[in-house]
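Chemist: Have a look; sequence and predicted model below, questions after that.
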Amino acid sequence: MIVGVGMDMIEVDRVMEKVRKNKGFREKIFSPQEITFCEAQTHADQSYAARFAAKEAFLKATGKGLTLGYDLAEIEVVPDAHGQPHLHLHGNFKAIALQNNWNKIHLSLSHLATVACAVVILEQ
């Protein structure tokens, strides 16, 4: 049963401006695995923006937003062997998912040169 849907769209430049101007922003928002993945991409800026949108979309899907906590690196976008992105939750977010019996999390990412978007669907 679907219990939450979240969507986020963000300008790529907006995310990259924060990455460039705020020294700790990247490490605070993205996991080491996400950073490694994004930096290996031809368009790293688009990859960062899509992952940021995924984190925001997940928070919207929960219906609680940032009241769940602020450690966005605990919401991790990880590609499978075929390159399909999946959300892996850690720490506080993993505990909340278990408490709410969110046993399936669907994620779709899309990006262009200037915008990135993500959709998250939570199921019980």
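Modeler: Here it is on my side, so go on. What you see is a predicted model, and the numbers here were worked out from it, not measured in a lab.

Chemist: From here on, just use CA atoms for contacts and neighbour counts.
Modeler: OK.

Chemist: V5 belongs to a helix, doesn't it?
Modeler: No - V5: not assigned to a helix; according to DSSP: H, G, I helix; E, B strand; the rest coil it is strand.

Chemist: How far away from the center of its chain is the strand or helix carrying A53?
Modeler: Taking DSSP states H and E as the definition, A53 sits inside helix 44-62. Centroid displacement of helix 44-62 relative to its chain, using Cα atoms, centre = their mean, to the nearest Å, is 4 Å.

Chemist: here comes the other one, which I'd like you to weigh against the first:
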Amino acid sequence: MIYGIGTDICDIRRIKASLDKHGERFAQKILCEQEIITWKQRSARWPERGVRYLATRFSAKEAFSKAIGLGMRMPMTWRLCEIAKLPSGEPRIVLHGGLKEWFETKQLKAYITVTDESDYAASFCVVERTN
């Protein structure tokens, strides 16, 4: 049974402006530890790719927060929600700490998709109850 659906579109230029203004501190607010590593690697090879990575993660976490019905309030926080990927490249949500406990208690499962094109990153999330 579907628990919730969330979608988000993010202007990549806005993310770049925030990075230019606040530097790495902005990325550290949005990304968890593993995502920071990936962001730094991508940014070092091609800075635009790093910005797009950050924008897709921002968008995906927003879509997820809407699908679970919490928005950005506890236990949902940017850093407790990780957007990882399977070896196939398929994105998946990995939760940490109190958010993971809350999610598992409710017996939920999430599906996420992310995309970016030119100036925008977009995400779509479906959360289902597994019981």
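Modeler: Here it is on my side, so go on. Being a predicted model, the structure only gives us computed values, none of them experimental.

Chemist: With both chains overlaid, what TM-score comes out?
Modeler: Once superposed, chain against chain, the TM-score is 0.89 (TM-score structural alignment, normalised by the length of structure 1); 123 aligned residues with a Cα RMSD of 1.6 Å.

Chemist: circling back to that earlier point, the helix holding A53 of structure 1 maps to which residues in structure 2?
Modeler: Aligned by TM-score structural alignment, helix 44-62 of structure 1 falls on residues 50-68 of structure 2.

Chemist: Helices of structure 2, residue ranges please.
Modeler: For structure 2, the helices defined by DSSP state H occupy 12-22, 24-30, 33-45, 47-67, 97-105.

Chemist: which residues touch K29 of structure 2?
Modeler: W78, R79 (Cα atoms under 8 Å, 6 or more residues apart in numbering).

Chemist: Endpoint to endpoint, stretch 84-97 of structure 1 covers what distance?
Modeler: 21 Å (Cα to Cα, to the nearest Å).

Chemist: Find me the equivalent region of it in structure 2.
Modeler: Stretch 84-97 of structure 1 maps onto residues 90-103 of structure 2, going by TM-score structural alignment.

Chemist: what does the matching stretch contact?
Modeler: Contacts to stretch 90-103 of structure 2, defined as Cα under 8 Å, 6+ apart, come from residues 74-77, 80-86, 110-114.

Chemist: can we see that at 10 Å?
Modeler: Residues from elsewhere that reach stretch 90-103 of structure 2 (Cα atoms under 10 Å, 6 or more residues apart in numbering): 32, 60-61, 64, 68, 74-77, 79-86, 104-105, 107-114, 125, 129.
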